[in-house]
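A.B. asks: Below is the structure, and that's it, no one-letter string:
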């Protein structure tokens, strides 16, 4: 594993969840996300050590464990600051909130795993939309909410835009044709915001440097429309949320385990909320169930 050069002092490590690296003049660096688990954090430290680089800090695009899983081990070994949005700070510092939020209560034991529940780390600095200085270098923070309520993108001084999970590559969508969602309305606004950007380099978390990112964004839109149509086509008569969730899973032939089921369930709920807010779905109580219909 090595550092992939993008431009200037900006690099990334091409894990399944990319770790961005911005190198400062004193051979310290800022990490953008930290990998999917403590083992990726340890691996990152070894790679950086081989390059004679030390960790100055970590900035998380969002709290999901495949992006913050290496935070704890890196912070423990380097005492580095961690930057995150106000909302995602709460999840990073309170790991139980992640499985709690997808299960809607104290979570089942199978949900308390490294894919859903990130290890605790301390967010020392809260960042919001705008410009920040780190070691006298200017980074841009761009709000990219929707996938989580507090997701951010980071633009390095070299105009390299790390978009977190705001853009999922066409390759990833072919393998898994579903978009995890917290707030669909916010994500649709994020898509429009991304369309109006023109950074020369875009790095997405599950692919790396992406030249065809605008095409990928269009594919993200098509994926959303497919999911919406599945929901609408199956609500000609009132259906429970659980029935709608199952229709989405079946129609897209999504692979299922306990974690996937509840992550998909929470996301489909976000699609239902959006459609309900836009008056495209109505709700009714039938047979002591909340059901949704067109």
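C.D. replies: Arrived safely, thanks for sending. Everything numeric here is computed off the predicted structure, so don't read it as measured data.
A.B. asks: all contacts plus neighbour counts: C-alpha atoms, from now on.
C.D. replies: Will do.
A.B. asks: what about the residue nearest the centre of the chain, distance to residue 150?
C.D. replies: Geometric centre of the chain, nearest residue: residue 165, 4.0 Å, by C-alpha atoms, centre = their mean. Distance, residue 165 to residue 150, using C-alpha to C-alpha, to the nearest Å: 12 Å.
A.B. asks: what helix or strand is the residue nearest to the centre of the chain on?
C.D. replies: Using DSSP states H and E, residue 165 maps to neither a helix nor a strand.
A.B. asks: Roughly how far does the closest residue to it other than its chain neighbours sit from residue 292?
C.D. replies: Closest residue to residue 165 apart from its sequence neighbours, by C-alpha to C-alpha, 6 or more residues apart in numbering: residue 205 at 6.0 Å. Note on residue 205: its distance to residue 292, by C-alpha to C-alpha, is 34 Å.
A.B. asks: ditto for residue 247
C.D. replies: Taking C-alpha to C-alpha, one finds residue 247 at 13 Å from residue 292.
A.B. asks: Structure two is appended below for comparative analysis:
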């Protein structure tokens, strides 16, 4: 499958493709001939979203762009990988956008004058009451938070510096624009 392809035919049946990278580099949504859109991991809903604490994305900027793209898609039904078949997904997209925005705002408050990624992971675990003895779980939070930190750095809200032979984040003291969301409640 090539990046420019908008459909694929399998066993004589043609399926539409909607590229929604962000969670993964090459994520796609698949539209069936009867207009059902399999969204996969392009978005999360309800309890799954809140349990994730920091949903993983390889690029937060691209992930947010894909959520905005999904807002424009219509279908008779939407199937979300982790939970559910829905007639409408706009409320869930809006919920996820608010959730991600809040996580980034929270991260900004956790970054002090000079905070290492490990210190930030400890602060995340304290703030969100993550209690684990599994090093893989702890590594996940450190890795997942990096995507958010890179996005905030690219926006100019944070700065990545070297101090004492360690990478450190610090907030940029400037009047920053608040993270914004698309309008909510616009149902098709």
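C.D. replies: The structure has been received and is ready for your questions. All figures in this text were calculated on a predicted structure; none of them were measured in a lab.
A.B. asks: quick one on the thing from earlier: tell me who's in contact with the residue nearest to the centre of structure 1.
C.D. replies: Listed by C-alpha atoms under 8 Å, 6 or more residues apart in numbering, the contact set of residue 165 of structure 1 reads 147, 204, 205, 206.
A.B. asks: ok, now with 7 Å
C.D. replies: 147, 204, 205 (C-alpha atoms under 7 Å, 6 or more residues apart in numbering).
A.B. asks: go on, residue 149 of structure 1?
C.D. replies: Contacts of residue 149 of structure 1 by C-alpha under 7 Å, 6+ apart are 87, 182, 183.
A.B. asks: Specify the local secondary structure of it.
C.D. replies: coil (DSSP: H, G, I helix; E, B strand; the rest coil).
A.B. asks: What's the match for it in structure 2?
C.D. replies: Taking TM-score structural alignment, residue 149 of structure 1 has residue 25 as its aligned residue in structure 2.
A.B. asks: and what of residue 165 of structure 1?
C.D. replies: Residue 165 of structure 1 maps onto residue 41 in structure 2, by TM-score structural alignment.
A.B. asks: quick one, which of residue 205 and residue 292 of structure 1 is more surrounded?
C.D. replies: Shown here are residue 205 of structure 1 and residue 292; by other C-alpha atoms under 10 Å, residue 205 has more neighbours (30 against 26).
A.B. asks: what do we get in structure 2 for that one?
C.D. replies: Residue 205 of structure 1 maps onto residue 81 in structure 2, by TM-score structural alignment.
A.B. asks: Wait, that match touches residue 40, no?
C.D. replies: Yes - under the criterion of C-alpha atoms under 7 Å, residue 81 of structure 2 makes contact with residue 40 at 4.3 Å.
A.B. asks: For structure 1, just list every one of the helices.
C.D. replies: Assigned by DSSP state H, the helices in structure 1 fall at 38-50, 65-68, 71-78, 86-93, 97-103, 170-175, 184-195, 213-233, 241-252, 258-277.
A.B. asks: Switch these over to TSV; also include mean neighbour count and distance to residue 57 of structure 1.
C.D. replies: Output for those, formatted as TSV (neighbours: other C-alpha atoms under 10 Å; distance: least, C-alpha to C-alpha, whole Å):
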stretch	mean neighbour count	distance to residue 57 of structure 1
helix 38-50	17	12
helix 65-68	26	13
helix 71-78	20	8
helix 86-93	20	15
helix 97-103	20	23
helix 170-175	13	29
helix 184-195	17	26
helix 213-233	17	27
helix 241-252	17	39
helix 258-277	19	29
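A.B. asks: Can you add distance to residue 19 of structure 1 and give those back as a markdown table?
C.D. replies: Putting these into a markdown table (distance: least, C-alpha to C-alpha, whole Å) gives the following:
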| stretch | distance to residue 19 of structure 1 |
| --- | --- |
| helix 38-50 | 8 |
| helix 65-68 | 8 |
| helix 71-78 | 11 |
| helix 86-93 | 17 |
| helix 97-103 | 21 |
| helix 170-175 | 17 |
| helix 184-195 | 21 |
| helix 213-233 | 18 |
| helix 241-252 | 30 |
| helix 258-277 | 23 |
